[in-house]
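**Q** for reference, the sequence and a predicted model appear below.
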Amino acid sequence: MVAIPDFDAGAMENWGLITYREMLLLYTPLASTAKVRQTIAEVVAHELAHQWFGNLVTMRWWDDLWLNEGFASYMQYAGADHAADGAFHLMEQFPIRSLQQAMEPDELESSHALQVPEAQSPADIFTIFDQITYDKGASMVRMMQYLIGEEVLRKGLMQYLKSNVYDVTTMHNLWEILFTLNEEQPTANVTLGWDKKPVNIEQLMYCWITGPGFPLVTIDRNYDNATATISQKRFYITDKATSRSTGECAGQWYVPLWQRNKTATWGPSWLEPNSVLLLELNGTGSDDWLIVNPKARAYFRTLYDDRNWDLITEQLLKDHTVYDVETRSQLIDDAFALARAGELHYSKALALSQYLRMETHFVPWETGIKVLNHLGKMYDEHEMYGTFKQYFLELIVPLFERTSNDAKLRADDILQERLRSTSWRFACHLDHAGCVDRARALYGQYMQECSGPGQRSGSECNP
């Protein structure tokens, strides 16, 4: 690996000599921020993964570019986490770093499928090096990992690489290997599909790969008989979208549905294309919340009935740690995206966000700040901006005060360091007096002592 000054590309996976911009390979232990250290770990893991996914085994044509970039993107999280013994918590960050990033362009009419047969000319090929190819591709790999298990996926990828070494391949080769390995497991471990047979992975993944967009899964609970009616349609961020999905998939997917209540997690159940699923919720009482897609395992948004949203919000306010950080992050992202799309009243999304006063983890806060910052931009010149700003401050100030006490923060906790940086940035952006005063004092100290990684973005320093 070599760092090159003024290198045009961020990094390039040349076989045997990976090249990087200096800022994406080199860091100074006492000066570089946690975000810089994490970025370097991700980029190095991504480019190393390309030695196998892309170099040793290459897609047959550019229409399957995601076989290179999607797998390398997934490995940048799994690989860096493994190499650093989980110090970066990258798989916990997957929803905010990849899944939600992919959904933003994928919820537009202009989105494209992962497999792009139209990619023929150099100009066409260049355009598909985007978030869909990288982040949706990685999300498909992660969904497959949850579906068939990490061990089966690992064995399948090893076999895929060995059987196609120094050759070109298509996704059909991969699906065939994964299907066989799943089928050959002990009966109790085999993942079954919608037909109660070993899941047909090629059939399952076909519309996820060849069609644009992703599902909005609607959950309508019957609280009297403990059932839920579940349906799907393609999710658009705006109801003004003029063209709707057509063609072979027509905005319908085989959707794996994991579920969770206060006592258990189970699944997957299957929602099939062009059908409605009646799901029995045994053990879920009328006053119990239901979570579909815990940990954001699968690539879709979830719309609950109003009562279930209220039950989820009540639990978050009572004890948010009942839900893992990935679930908390995705609940926030789903609620505000659904509100933007006109599928959910903003009052429900804002009510849910109130729990952030108690949130102490970086991942849900990163999502919370993203969605609230978007609202802030929408209200920027509106007479209601002052009210919104005060609401945002009421959420962020408790976090700022907690993270201002340096003694409570472990120096080796990267997510805590990033959380502190985030809380300070937005508390000061919202003109919180305590933050502004502290920032001025620290800046004055910094100008004298040239110190303070994690709380600066510039390189100003007195001689």
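**A** Yep, that arrived.

**Q** C-alpha from now on. contacts and neighbour counts both.
**A** OK.

**Q** who touches the residue found closest to G213 once you drop the neighbours it is linked to in the chain in this structure?
**A** Leaving aside its chain neighbours, G213 sits nearest to D106 (5.0 Å; criterion: CA to CA, 6 or more residues apart in numbering). Residues counted as contacts of D106 (CA atoms under 8 Å, 6 or more residues apart in numbering) are H112, I132, P212, G213, F214.

**Q** the last one contacts A298, doesn't it?
**A** No - taking CA atoms under 8 Å as the definition, F214 is not a contact partner of A298, at 10.1 Å.

**Q** of those two, which one has the most company?
**A** F214 (24 against 21; other CA atoms under 10 Å).

**Q** before we go on, here's another structure to hold up against the first:
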Amino acid sequence: MENWGLITIRQRDGLYKDGLFPIIQKHNLQEIIAHEVSHQWFGNLVTMKWWSDLWLNEGFATLISLKGVDFLENTTWRYDDRAESQCFALRSDQTNGMIPISGGEYSNPGRYTELTSHMNHIIYKKSSIIIRMIERIIEEDTFKKGLRRFLNSFLYKNADHEDLFNVLVYVHDSSAGGHLSGQNFSLSDVMDTWIRQPHFPLVHVNRKEGSIVTIRQEKYEHVPYLARANEQVWKIPIFYDDPVSAKHKVFWLTDKQPQVFDMAGQYVVDPHQLTYMRIRYDIEMYSDITMALLHDYRVIPTNSRSRLIDDTFSMAEHGQMSYKVAFNVTMYMSKEVSF
């Protein structure tokens, strides 16, 4: 617990001896301590107004704990590689009746108990992924400036997500850069679609010619034959690497209409798994992806390899695609070293 002045921790989660404990114990210990220390800022110094914004505490503590351990260990993979967290979050979030990140049914004790195991993945893991997505949309330096302003503005006070977004929008608008320049919607408009509604989008990718594809969105339905008519729409940032500058750029998918998109020679959309979604390719593209993995799996980033496996097996579970596609994607794995 992150009690102000006296952080407490279970003994079994607070001990590690090199050579005696598995290395995962060291990683868990580092992340737990960093998580609780992070709460001294997000939770104690600035406290949420109500439980409906619990994610402001837990999402930030989860994300910053990974940054902290990466700093301690001189690595980057904990923060950059959120594949495992995303898999857990998506699996919970595809459950029928799941609550949104913000404004869920926290006031109903029975409902809370019923959803607790899934909610932990939403409040801790999904929210941390969405926060990282915010950081990538407005870019890291602007994000840091915004957080400093937020913490100083609400020092020893209570805040909600609107307060956070107002600060980030102010800092973003007063600085150059970011991926919202020239758009007719704000950061708040984008984030409302991610935190105020549950579940997540499925993005369909169909090849037109070469690296030119059409992409469209719909709500992901894990059990299609139980699906009802749904009008949920997300403002989806499709991150891609500019082949000239090698910098991240964003293509916005903001409604249900198909859009033409240039994958710029990449085998997969959102290669670094920066956006919280599942992706479904057409059968020809899955064939090309499978052959690329077998030839040299490193041409597809680690996060995307993880996403390909999780997405295809998830969609195969209720007949949305053949298990043949899913198993074909795994054929390269005897060579995999990113365990």
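**A** Looks like it arrived, so ask away. What you are looking at is a predicted structure, and each value in this text was computed from that prediction instead of being measured.

**Q** any idea what the TM-score is?
**A** Here the superposed chains carry a TM-score of 0.91, computed using TM-score structural alignment, normalised by the length of the second structure; 335 aligned residues with a CA RMSD of 2.3 Å.

**Q** counting neighbours, what do you get for the nearest residue to Y20 of the first structure once chain neighbours are set aside?
**A** Nearest residue to Y20 of the first structure, sequence neighbours excluded (CA to CA, 6+ apart): A11, at 4.2 Å. Around A11 of the first structure there are 21 other residues, counting by other CA under 10 Å.

**Q** now D130 of the first structure
**A** 14.

**Q** next one: V322 of the first structure
**A** The number of residues near V322 of the first structure, taken as other CA under 10 Å, comes to 12.

**Q** show me what it lines up with in the second structure.
**A** The equivalent of V322 of the first structure in the second structure is V299 (alignment by TM-score structural alignment).

**Q** pretty sure that match is touching M291, no?
**A** No - if you go by CA under 8 Å, V299 of the second structure and M291 don't touch, sitting 11.0 Å apart.

**Q** most surrounded residue in the contacts of D106 of the first structure?
**A** Counting neighbours by other CA under 10 Å, G213 leads the contacts of D106 of the first structure with 31 neighbours.

**Q** dump the residue contacts of that one.
**A** D106, E107, L108, S111, H112, A113, R234, F235, G251.

**Q** give the aligned range of stretch 43-59 of the first structure in the second structure.
**A** Using TM-score structural alignment, stretch 43-59 of the first structure pairs with 32-48 in the second structure.

**Q** kindly report the same for stretch 392-403 of the first structure.
**A** Taking TM-score structural alignment, stretch 392-403 of the first structure hits no residues over in the second structure.

**Q** counterpart of the residue nearest to G213 of the first structure in the second structure?
**A** Under the alignment (TM-score structural alignment), D106 of the first structure pairs with D93 in the second structure.

**Q** tell me how far its match lies from L115 of the second structure.
**A** Distance of D93 of the second structure to L115 of the second structure, given as CA to CA, to the nearest Å: 11 Å.

**Q** stretch 83-101 of the second structure spans what distance, first to last residue?
**A** Using CA to CA, the end-to-end distance of stretch 83-101 of the second structure comes to 19 Å.

**Q** and for stretch 224-242 of the second structure?
**A** End-to-end span of stretch 224-242 of the second structure (CA to CA): 36 Å.

**Q** check stretch 44-51 of the second structure too.
**A** End to end - CA to CA - stretch 44-51 of the second structure spans 14 Å.

**Q** and what of stretch 332-339 of the second structure?
**A** Terminal residues of stretch 332-339 of the second structure lie 13 Å apart, using CA to CA.

**Q** and the contacts of it?
**A** T290, L293, L294, Y297, T302.

**Q** go ahead and confirm Y16 of the second structure touches K26.
**A** Yes - shown here, Y16 of the second structure and K26 form a contact pair, counting by CA under 8 Å, at 6.0 Å.

**Q** so what's the residue count around the equivalent of E202 of the first structure over in the second structure?
**A** With TM-score structural alignment as the criterion, E202 of the first structure lines up with S188 in the second structure. If you count neighbours by other CA under 10 Å, S188 of the second structure ends up with 16.

**Q** what about the residue nearest to S188 of the second structure when sequence neighbours are not counted, helix or strand, and which?
**A** Leaving aside its chain neighbours, S188 of the second structure sits nearest to F165 (6.1 Å; criterion: CA to CA, 6+ apart). For F165 of the second structure, the host element (DSSP states H and E) is helix 161-173.

**Q** which part of the second structure lines up with the host helix or strand of A441 of the first structure?
**A** Following DSSP H and E, one finds A441 of the first structure within helix 433-449. Helix 433-449 of the first structure corresponds to no residue of the second structure when matched by TM-score structural alignment.

**Q** now that helix: buried residues?
**A** In terms of neighbour count (16 or more other CA atoms under 10 Å), helix 433-449 of the first structure has its buried residues at C435, V436, A439, L442, Y443, Y446.

**Q** can you pull out the strands in the stretch 151-300 of the first structure?
**A** Using DSSP state E, counting those that start in this stretch, the strands of the stretch 151-300 of the first structure run over residues 167-169, 215-222, 227-234, 255-260, 265-271, 277-280, 291-292.

**Q** nearest to L48 of the first structure, out of these?
**A** Among the strands of the stretch 151-300 of the first structure, strand 167-169 comes nearest to L48 of the first structure, with 18.6 Å by CA to CA.

**Q** corresponding residues in the second structure for the closest one?
**A** Strand 167-169 of the first structure covers residues 157-159 of the second structure once aligned (TM-score structural alignment).

**Q** alignment lookup: D270 of the second structure to the first structure.
**A** By TM-score structural alignment, D270 of the second structure lines up with N293 in the first structure.

**Q** once you drop chain neighbours, what's closest to that match?
**A** W258 (5.1 Å).

**Q** map that neighbour across to the second structure for me.
**A** Per TM-score structural alignment, W258 of the first structure is aligned with F239.

**Q** and the closest residue to K35 of the first structure other than its chain neighbours, how far from E107 of the first structure?
**A** Excluding the flanking residues, the one nearest K35 of the first structure by CA to CA, 6+ apart is R418, at 6.7 Å. Distance from R418 of the first structure to E107 of the first structure, counting by CA to CA: 28 Å.
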